[in-house]
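**Q** below is the sequence, then the predicted model.
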Amino acid sequence: MKNLSFLNIIFFLLAGIAHAEALPNEPHIVVSGTHEISAVPDILRMSLDINEVGRDVAEARASVEERSELLLQALKSLGVKKKDITSARLQITPHYNWSNKAQIYTGTEVSRVIEVILRDLAQYDEMVRAIIDARVARINNTSLESTENKELRALALQGAVADAREKAVLLVKNFPEQVGGVYSISASPSPGGFRPARYQVAEFAKRESFEPGVIQISETVQVVFYLMK
């Protein structure tokens, strides 16, 4: 019994965080398991911002509309499907400066966000040229993903569960108790793909040639096991 009390203290410390659910009154162990899978990405998501600032709202709007259409036509010529292009409504935002407690109108910003999914990464360079030609102001974010993300996450989850079980068995190895059934289990998925990144297009155009590399898909679980004599 003395060993069991000491063992429970260790397990609570190893848990690192308080478990969200009520823990059982019976002897138990709280462990976390993690598993990571590397995958070659095959799709690219981009969020593009086309904008214009000026005192003449009609001119600013016409510029954004023209550049948006230029980009959309270029994407379609690359074979990007309509379902993989999302063009948001125009946003019109007046800008003011304060001077001597008075608002002074400085111009109006007209902008549109266009989101694109590129499913043929071999066309990356051509898409970048289309972005530059359309004078896209900013690339809000990019992310590389795998079309097999669902299957890969399932494998990562299975690996995380196995890792949690292995840790539990290892921790009780030198004690008389054995790992029993599961009281509760919860998963905390980690985002896959590259972290979102923002770029000014001029900066983006100077980047070295595109190499998709690999992405990491990981899953983490927290499990409460019963302890058995």
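**A** Perfect, I can see it now.

**Q** could you use CA atoms for every contact and neighbour count after this?
**A** Will do.

**Q** secondary structure element holding Asp49?
**A** strand 43-54 (DSSP states H and E).

**Q** quick check: angle from the next helix or strand after that strand to strand 43-54?
**A** Note on strand 43-54: by DSSP H and E, the next helix or strand toward the C-terminus is helix 57-77. Here the directions of helix 57-77 and strand 43-54 differ by 160 degrees (axes from the mean of the first three to the mean of the last three CA atoms, to 10 degrees).

**Q** gap between the strand holding Asp49 and the chain center?
**A** With CA atoms, centre = their mean, to the nearest Å as the basis, strand 43-54 stands 18 Å off its chain's centre.

**Q** what is that strand packed up against?
**A** With contacts defined as 3 or more CA pairs under 8 Å, 6 or more residues apart in numbering; DSSP states H and E, strand 43-54 has these neighbours: helix 57-77, strand 102-118, strand 138-145.

**Q** number of nearby residues for the nearest residue to Ala60 once chain neighbours are set aside?
**A** With CA to CA, 6 or more residues apart in numbering as the criterion, Ala60 has its nearest non-adjacent residue at 5.4 Å, and that residue is Glu52. Neighbours of Glu52 under the rule other CA atoms under 10 Å: 20.

**Q** try this one side by side with the last:
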Amino acid sequence: MTKFLMSLFVSTFAVSTLTISANSMALNGETPSIEVRYIEVKGQASVLAEPDSFSLNIAIIERGRLTDKIRAVVDYKSNQVVQVAKSLGIKSHDINSARVMLTVVKDKPSIIVEGIEVRQRAGNGSLPNNQYNKVTIGADGVQRQNNIKPQYFELSRMISINFSSIEGYDKFLSKVIKLGVSRISPLAMSVENTEMHYQQALVQALTNAKNKASKIAIHSNVVLDKLLYVKELSSNYYRSRLSSTMMSAEITSNHTSQVGNQVINASVLVKFSIQE
């Protein structure tokens, strides 16, 4: 009895039936249409892809009073970073070192002096009842001296390096952290040919949809016929992934990086007719 009820439930809700009333069509003088029965299912699939494209951003930052001097330091360190990259076989079109930013550093005064009030007793006793003279020392002069400070500048250059393998990244990282760079951003990892992997997932999604429809048909005591309709629900949307951040250059790297796999998904909506 339970099996019969389950089969009846699946047949009622999983098998979608499109019926057009022959009587109403006849009243309108139209030819009655044939009842169309179909099964509609959604198929999904995922494909694992190993990242094969890597990008790293490195910041070189210097502060000083003279822009010429801090630029010379930044340029020297930048040239060292580029030389390390090229020594590992990285091509010039995979290196971008043109992003430079100069800002004025505004520090607050380390000591802020406010007005001081000094009470002084008159020496000749000219003031009655032991009254005091009040002398106020203003802070305007001190503040003016504090405001006259040497101006500092901060010059930063961002260098982007693209790698075709994680091994190249590990070799580059082990050398560049010794050069005194200021900041190393998270490594961005992506899959180069995402369309190929997405097409594989799409084909598998169609197969999964057909298998699902076949199972529903068996439980509903019907037989699948032709494919009536296919709609692609997903799109080849892919987001690159970031690894952990490295903020300081005072790091030694004895670790071999592991990138893991990234998932590319696909989904479809299909309809199969049912044999009469």
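**A** Ah, there it is. All values reported here derive from a predicted model rather than from experimental measurement.

**Q** TM value for the aligned chains?
**A** TM-score of the superposed chains, computed with TM-score structural alignment, normalised by the length of the first structure, equals 0.67; 207 aligned residues with a CA RMSD of 3.9 Å.

**Q** measure the mean distance from the strand holding Asp49 of the first structure to the second structure post-superposition.
**A** Superposing on the second structure and averaging over aligned pairs (mean CA distance after the TM-score superposition for the first structure), strand 43-54 of the first structure comes out at 2.6 Å.

**Q** and that strand with strand 138-145, angle?
**A** Angle between the axes of strand 43-54 of the first structure and strand 138-145 is 170 degrees (criterion: the same axes, to 10 degrees).

**Q** aligned partner of the residue nearest to Ala60 of the first structure in the second structure?
**A** Aligned counterpart of Glu52 of the first structure in the second structure: Glu62 (TM-score structural alignment).

**Q** didn't its match look like it was pressed against Leu155?
**A** Yes - using CA atoms under 8 Å, Glu62 of the second structure is in contact with Leu155, at 5.5 Å.

**Q** overlap in contacts of these two?
**A** Ile70, Arg71, Val74 (CA atoms under 8 Å, 6 or more residues apart in numbering).

**Q** which ones are touching the last one?
**A** This points to Val74 of the second structure. Ile60, Ile61, Glu62, Leu155, Ser156, Arg157.

**Q** now those as a markdown table including distance to His255 of the second structure?
**A** Listed next are these as a markdown table, based on distance: CA to CA, whole Å:
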| residue | distance to His255 of the second structure |
| --- | --- |
| Ile60 | 24 |
| Ile61 | 26 |
| Glu62 | 29 |
| Leu155 | 32 |
| Ser156 | 29 |
| Arg157 | 27 |
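
**Q** what's the farthest-apart pair in those residues?
**A** Spanning the widest gap among these are Glu62 and Arg157, at 9.2 Å by CA to CA.

**Q** distance between the helix ranked longest in the first structure and the chain's centre?
**A** Ranked by residue count and defined by DSSP state H, the top helix of the first structure is helix 149-171. Relative to the chain's own centre, helix 149-171 of the first structure is displaced by 21 Å; criterion: CA atoms, centre = their mean.

**Q** could you do stretch 159-172 of the first structure as well?
**A** Centroid displacement of stretch 159-172 of the first structure relative to its chain, using CA atoms, centre = their mean, is 27 Å.

**Q** same question for stretch 167-176 of the second structure.
**A** 23 Å.

**Q** one more: stretch 218-229 of the first structure?
**A** For stretch 218-229 of the first structure, the distance from its own C-alpha centre to the chain's C-alpha centre is 26 Å (CA atoms, centre = their mean).

**Q** you'd agree Val268 of the second structure is in a strand?
**A** Yes - counting by DSSP: H, G, I helix; E, B strand; the rest coil, Val268 of the second structure is part of a strand.

**Q** which SS state does the residue nearest the centre of the first structure fall under?
**A** Closest residue to the average C-alpha location of the first structure: Pro191 at 4.6 Å, with CA atoms, centre = their mean. Classification of Pro191 of the first structure using three-state DSSP returns coil.

**Q** before we move on, what about the one 4 residues further on?
**A** For Arg195 of the first structure, the secondary structure call by three-state DSSP comes out as coil.

**Q** try Glu26 of the first structure
**A** The assignment at Glu26 of the first structure comes out as coil when based on three-state DSSP.
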